[in-house]
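S.K.: sequence-free structure coming up:
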């Protein structure tokens, strides 16, 4: 099974594209070479078969070939609401909720929540949790 890589932009067949820095690093760590196959997904549903076309020191270029309408989502949407928890526990919750098929996760600020977020710190946490969810999607085979 080829490695699964999330690409946060729309994909087109035959159009070569440079992978974002994090995804490029992932491909380099896997020691893929030009011509090796991988699977791309953009979060819009389905997945793309692709091949590595160029491996540079800091750049990896790939060419999507064919789109497969693979749908691994549950028949019903699952929305999870949970009180904010300490950093490691919240990361674990985001990871497991994504792997189990939750459609959305709503953090709740409860009276006894140990974590308080506001402003820039809240935006950083949101971006971090989004990255955790993307990594869990890559591993679990989800496309959305």
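M.R.: Okay, I see it. Note that the structure is predicted; figures quoted are calculated from it, not measured.

S.K.: C-alpha from now on. contacts and neighbour counts both.
M.R.: Will do.

S.K.: Nearest residue to residue 94 in space, ignoring adjacent ones along the chain?
M.R.: Nearest residue to residue 94 in three dimensions, chain neighbours excluded: residue 133, at 6.2 Å (CA to CA, 6 or more residues apart in numbering).

S.K.: which residues does the one you found contact?
M.R.: By CA atoms under 8 Å, 6 or more residues apart in numbering, the contact set of residue 133 is 94, 95, 98.

S.K.: Mark which of those residues are part of helices, please.
M.R.: Among the contacts of residue 133, DSSP state H puts 94, 95, 98 in helices.

S.K.: ok, the residues you listed vs residue 140, which is closest?
M.R.: residue 98 (8.3 Å; CA to CA).

S.K.: tell me, how many neighbours does that closest one end up with?
M.R.: Residues lying near residue 98 (other CA atoms under 10 Å) number 22.

S.K.: ok, it touching residue 137?
M.R.: Yes: counting by CA atoms under 8 Å, residue 137 is a contact partner of residue 98 at 6.6 Å.

S.K.: try this one next to it:
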């Protein structure tokens, strides 16, 4: 059975002691019913993970000793920035979770012309923190040793104009013949950006601005994908393109 994995913001050094508190301690003690001597895996996003042995179990704090570090190859060689327009309900959460599992490097929530709601200013920080926690939980589950950052929402046009990556794609239903993704690529870029619109899609003007700033049109088959499904399909296609998933 695989040892449970937990993310921590604390520095990690082999042989050092560490205390887990809050949700991690509660989950270990109350849900998993861990015991002294059990082993868990800790990581802090620097590309390594540590086996840690439980020394002491308290109601609010668990003390552990860190073992040797390892550097599993679970991260994509391509840092992909996902520009994803906001969606209602738990759809955005689901997209963040699945994008994290598929190795995305960072997620930029976007506000476009057809996003028909806004997040109140006094709730914005809490919402962004929630999305970040979704990414952390997904990284813990899928074995990643880095956690994608989730930024505060920005206007789509602003993001498009400032995003500077080696490859840039905008998902758009089009009849243009060269919008299909060539697979596989002759080589992988160091970084890439992927733009996906909201439930109502991107406007022609938004697509034109993206193309003007170096984005290539991308179409993934004849069907219209939901905004939370599109990142899964597109990121999988890009992973195949770059040779990370066998075609």
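M.R.: Arrived safely, thanks for sending. It should be emphasised that the depicted structure is a prediction, and the values quoted were computed from it without experimental measurement.

S.K.: what about the equivalent of residue 86 of the first structure over in the second structure, which helix or strand?
M.R.: Taking TM-score structural alignment, residue 86 of the first structure has residue 88 as its aligned residue in the second structure. Assigned by DSSP states H and E, residue 88 of the second structure belongs to no helix or strand.

S.K.: And residue 53 of the second structure, by the same measure?
M.R.: strand 49-57.

S.K.: Report the distance from that strand to the chain centre.
M.R.: 26 Å (CA atoms, centre = their mean, to the nearest Å).

S.K.: quick one on the thing from earlier: ok, the contacts of residue 133 of the first structure vs residue 76 of the first structure, which is closest?
M.R.: Once CA to CA is applied, the member of the contacts of residue 133 of the first structure that ends up nearest residue 76 of the first structure is residue 98, at 14.4 Å.

S.K.: and the aligned partner of residue 71 of the first structure in the second structure, what is it in contact with?
M.R.: By TM-score structural alignment, residue 71 of the first structure lines up with residue 73 in the second structure. With CA under 8 Å, 6+ apart as the criterion, no residue contacts residue 73 of the second structure.

S.K.: how about a cut-off of 10 Å?
M.R.: With contacts taken as CA atoms under 10 Å, 6 or more residues apart in numbering, residue 73 of the second structure has the following neighbours: 47, 48, 143, 144, 145.

S.K.: do the same with residue 31 of the second structure
M.R.: residue 25.

S.K.: Show me where the first structure has its strands.
M.R.: Assigned by DSSP state E, the strands in the first structure fall at 4-6, 17-18, 37-41, 47-55, 60-68, 79-83, 104-108.

S.K.: Could you tell me where the third one falls in the second structure?
M.R.: Residues 39-43 of the second structure are matched to strand 37-41 of the first structure when aligned by TM-score structural alignment.

S.K.: Tell me which residues are up against the matching stretch.
M.R.: For stretch 39-43 of the second structure, the external contacting residues (CA under 10 Å, 6+ apart) are 2-12, 20, 28, 34, 48-55, 64-67, 69-70, 139-140, 143-147.

S.K.: and if you look at stretch 114-125 of the first structure?
M.R.: With CA under 10 Å, 6+ apart, stretch 114-125 of the first structure has contacts from 83-87, 90-91, 109-110, 126-131.

S.K.: which ones are touching residue 80 of the first structure?
M.R.: Here residue 80 of the first structure is in contact with 94, 97, 102, 103, 104, 105, 106, 107 (CA under 10 Å, 6+ apart).

S.K.: Lovely, talk soon.
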